[in-house]
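Undergrad: Everything below, folded, please.
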Amino acid sequence: MKVPKFPTNEEERLIAVKSYSIIDTLPESDYDNLTELAATICDVPIALITILDKQRNFFKSHYGISFNESPRELSFCGHAILEDDIFIVNDAREDMRFVDNPLLEEQNVVFYAGVPLLDPSGFKLGTICIFDHIPRELSESQIKALKTLGKQVVNLLELRKKNTNLNLIKGELEERNTQLKSFASLVSHDLKSPLSNIIALTDLLKEENKNNLSDDSLQYLDYIEDSTTVLKNYIDGILMYYSADELLTSIKEDIKLSEIADDIKHILISDNEQLLFNDALIKNINKAALSQILINLVDNALKYNNKKDRTVEIKYESLLTHHKFSVIDNGIGIPLNQQEQIFEIFKTIKNDFTKSNTGIGLSTVKNLVKKLNGQISVVSEIGKGSAFNFTIE
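TA: Sure, this is the predicted structure:
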């Protein structure tokens, strides 16, 4: 018996094998289907998909035998990966490379054929191979089929490798997102209170010294207050953006539109503002997410409105598979060339009377709508107002 030599690129080949994370994995039906197909096509009792590790031959799939590995020094596949084409042993009893090989007696191995599994970088990872207990030969069609199955094995290994890498990246992104949410919460807690104090103290300073300060000094205090308010709103917006996904876990329920409208009135509507709606029963909906969406849209509708009497209307329609809402205002309108950009985070509309907008609210809305399997769009006319239309499941 001749122990198979190592390929000249064995060190690099082993690195390639390791990159697939396939050694010692559990059986998978996709691979088992291919070994069963190989055994059927070639009319043999045994078919294997093997991966050659440093000292052993691991069987990713084993059809016709119960064990899943063998010593590499005894393996036929160790010889097969030294070949560029299919490796066939018609009768191992008459081949000097396999005389006295324990597999001949213990497993009654006589015939072998193996196709190297060649990865995209040219490394031979292992084989798809077949065994029989009697001498035989393969037809051209059987050889062709075995080679084709070998390519399919490599395709499966590549797909598995890509999925593994994607899962690792997904895990890293989820961890980073968790850390970012934690950071946003920490920043919100640690900065909001000092910023609120600055705003309150600035107001107090202006009130107590309004007759002692020059117009320029009062203007500077206004600048401080405006800048502090903008920063506070950014912090609130970022925290809202990264915590919005938590709303998606809320249980769906039946609610009346008036319930949400009353909450919005309490939070946002002042004396010179109107919130109009026709009450309706909304069945099986995520109330928490819908409330967040509508609060953001109504808040924007009021913020971008220079009319003396500001009006916002909420309309609802029940569709076959979705809920449809519209939030319509009589505000300043949105230029056509900005109507797509407004849903991007930190994108804002420049105007003369809104100083504290962050460009986070509409991005949060779009994020929620998308994750509720819906869509959002806007129709707007300068000077007349805007209508935000969205659907959610």
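
Undergrad: contacts, neighbours, all on C-alpha from now
TA: Fine.

Undergrad: which stretches of the stretch 151-300 of the chain form helices?
TA: Assignment of helices within the stretch 151-300 of the chain using DSSP state H, counting those that start in this stretch yields the ranges 215-243, 257-268, 287-303.

Undergrad: Please name the nearest non-neighbouring residue to A47.
TA: Using CA to CA, 6 or more residues apart in numbering and skipping residues adjacent in sequence, the residue nearest A47 is I130, 4.2 Å away.

Undergrad: Could you also give me the structure for this next sequence, so I can compare it with the first?
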Amino acid sequence: MKADLHRAEEDRLGALRRYGILDSLREADFDEIVKVASAICGTPISVINLIDHGRQWFKAEVGLGVRETPLDSSICAHAILQPGLFIVPDTTLDSRFADNPLVTGDPHLRFYAGALLETPDGFPLGTVCVLDYKPRELDDTQKSFLRLMANQVMKLLELRRISEAEHAARVEAEDLVKEKETLMREGDHRLMNSLQLVQSILALQSRRATNEETKNQLDMASNRVLAIATVHKQLHLTGSHEEIEIDTFMCRLCASLKHTAPAQITAINVDAENASVRSDVASGLGLLVAELATNSFKYAYNPGQTGSVDVSFRTTASGWILKVSDQGQGLPAGFDVDQSKGFGMQVVKAFVRRLDAAMTVSSRPGCTAFEIVRGSN
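TA: Reported below is the predicted structural model:
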């Protein structure tokens, strides 16, 4: 007799498929359960049986030698309709199974006992069952053991489901991170190109400017854009979205600034420690270097005089120190950085505050130095 379908068959099948167990490879944890069940119950056959649509599939088995059979001849399909432990002492005496081809023909099954595999929300998935070729009974210890094995199988299925879900979530998260990184790289690349275009336009306008003050303002704006563009170029080249190697960044920025410097600036010397800083910090440092270096370009050396600009960066136990200096004529007598109203110096002070740093200025003929310190020196 073919078993009736479960009263909520579609939901039951949905619950079964959520475990992702069907048609999976053999696993030692499940194989050991059927081996032990067969030994404890003294039966030649033991199976972890899952009732699928149109078939019964065996996650593990001993004594059968197959992984699935048609549902029409399934004894377990009857078992999942019963609560708890389902026992048929002699199949030939039970009208539901007397004409079953597995009873009347090979392998001539005469005894069946199955403990229900049931989900936490009450859906039966299959059984842990033992079978024999002769009529028999199980003692109380064997019955308890079979129930225990069914509970153990459900724990394994739950752990397997959780592990698969965690793996899927991890893969999805990794894919999202990769997608985000790709978008950010593309964004950095496009922004870098846009900034370089803006910088080129500003540089072109500066070369065409006839008014010296206009030219100076365009140069300063161009160098500010250059500093930001260099940050994004470094982000794009390294593939990082959070940290930048400050020594490489400073060297690249100063090499670009040198191209905008007047002929009397012979070099921009960089002495930067090999350290990583956050991209937002690097952006602030770059703008400070661009602003202070541009200031040296304009004011450090008298006409006919040549010299260099020096940039150094080193880390400390609690922060870092940035220093920009030149060997020019020095700042004007009475110059007070705190009282300065010049736009360039206002920009410098704004970025020093943004970086939560402090700036000191020392100046005399032959040496002017701006030192920005984050943390205790």
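
Undergrad: picking up where we left off before, tell me how many other residues surround the residue nearest to A47 of structure 1.
TA: A total of 26 residues lie near I130 of structure 1 under the criterion other CA atoms under 10 Å.

Undergrad: Isn't it up against G114?
TA: Yes. Taking CA atoms under 8 Å as the contact criterion, I130 of structure 1 and G114 are neighbours in contact, 6.5 Å apart.

Undergrad: still on that earlier bit, would you say the residue nearest to A47 of structure 1 is within a strand?
TA: Yes. Under the criterion used here (DSSP: H, G, I helix; E, B strand; the rest coil), I130 of structure 1 sits inside a strand.

Undergrad: List the contacts of S240 of structure 2.
TA: Contacts of S240 of structure 2 were listed using CA atoms under 8 Å, 6 or more residues apart in numbering, and none were found.

Undergrad: I'd say V198 of structure 2 and V225 touch.
TA: Yes. The pair formed by V198 of structure 2 and V225 meets the contact definition of CA under 8 Å, at 7.4 Å.

Undergrad: Where do the strands of structure 2 begin and end?
TA: 45-52, 55-62, 68-70, 85-88, 111-118, 124-132, 243-245, 265-272, 276-278, 307-315, 320-326, 358-364, 367-374 (DSSP state E).

Undergrad: can you tell which of those is closest to L202 of structure 2?
TA: Ranking those by distance to L202 of structure 2, with CA to CA as the measure, places strand 265-272 first at 20.6 Å.

Undergrad: Please name every helix or strand in contact with the closest one.
TA: Strand 265-272 of structure 2 is packed against helix 246-260, strand 307-315, with contacts defined by 3 or more CA pairs under 8 Å, 6 or more residues apart in numbering; DSSP states H and E.

Undergrad: circling back to that earlier point, what residue in structure 2 is paired with the residue nearest to A47 of structure 1?
TA: Using TM-score structural alignment as the criterion, I130 of structure 1 maps onto V130 of structure 2.

Undergrad: same thing with E253 of structure 1?
TA: Aligned by TM-score structural alignment, E253 of structure 1 pairs with nothing in structure 2.

Undergrad: residues contacting the closest residue to L50 of structure 2 other than its chain neighbours?
TA: Closest residue in space to L50 of structure 2, ignoring its immediate chain neighbours: G126 at 4.2 Å, by CA to CA, 6+ apart. When contacts are counted by CA under 8 Å, 6+ apart, G126 of structure 2 touches 48-51, 76-77, 79-80, 116-118.

Undergrad: Most neighbours among the residues you listed, please name it.
TA: Each of those was scored for neighbours by other CA under 10 Å, and L116 scores highest at 29 neighbours.

Undergrad: ok, that residue - contacts?
TA: With contact set as CA under 8 Å, 6+ apart, L116 of structure 2 has these partners: 79-80, 83-86, 124-128, 147, 150.

Undergrad: What distance do you get for it to D132 of structure 2?
TA: Taking CA to CA, to the nearest Å as the measure, L116 of structure 2 and D132 of structure 2 are separated by 18 Å.

Undergrad: can you check N211 of structure 2 too?
TA: Plainly put, N211 of structure 2 is 105 Å away from D132 of structure 2 if you go by CA to CA.

Undergrad: same thing with G375 of structure 2?
TA: In this structure, G375 of structure 2 lies at 80 Å from D132 of structure 2, with CA to CA as the measure.

Undergrad: Which one of these two is surrounded by more residues?
TA: Here G375 of structure 2 and D132 are compared on neighbour count by other CA under 10 Å; more neighbours surround D132, at 23 against 15.

Undergrad: so what's the more buried one closest to, chain neighbours aside?
TA: Once its chain neighbours are removed from consideration, D132 of structure 2 has its nearest residue in F111; the separation is 5.0 Å (CA to CA, 6+ apart).

Undergrad: Report how many residues lie close to that neighbour.
TA: F111 of structure 2 - counted by other CA under 10 Å - has 21 other residues nearby.

Undergrad: got the contact list for it?
TA: 87-91, 131-136.

Undergrad: from what I can see the match of I130 of structure 1 touches I48, true?
TA: No. Contact status for V130 of structure 2 versus I48: not in contact, 9.1 Å apart, counting by CA under 8 Å.

Undergrad: Check the gap between the residue lying closest to H78 of structure 2 once chain neighbours are set aside and R364 of structure 2 for me.
TA: With CA to CA, 6+ apart as the measure, A3 is the residue that lies nearest to H78 of structure 2, at 5.3 Å, once sequence neighbours are left out. Between A3 of structure 2 and R364 of structure 2 the computed distance is 101 Å (CA to CA).

Undergrad: Comparing the two, which residue is more hemmed in?
TA: Legend: neighbour count by other CA under 10 Å for A3 of structure 2 and R364, higher for A3 (17 against 14).

Undergrad: Confirm for me that that one is in contact with A79.
TA: No. The pair formed by A3 of structure 2 and A79 falls short of the contact definition of CA under 8 Å, at 9.0 Å.

Undergrad: nearest residue to D99 of structure 2 other than its sequence neighbours?
TA: Here the nearest residue to D99 of structure 2 in space, its sequence neighbours aside, is M1; by CA to CA, 6+ apart that works out to 7.1 Å.

Undergrad: What residues does that neighbour make contact with?
TA: Each residue near M1 of structure 2 by CA under 8 Å, 6+ apart is listed here: 72-73, 95-97, 99-100.

Undergrad: can I get those in a markdown table with distance to V36 of structure 2?
TA: Putting the contacts of M1 of structure 2 into a markdown table (distance: CA to CA, whole Å) gives the following:
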| residue | distance to V36 of structure 2 |
| --- | --- |
| D72 | 28 |
| S73 | 26 |
| S95 | 31 |
| R96 | 29 |
| F97 | 27 |
| D99 | 30 |
| N100 | 27 |
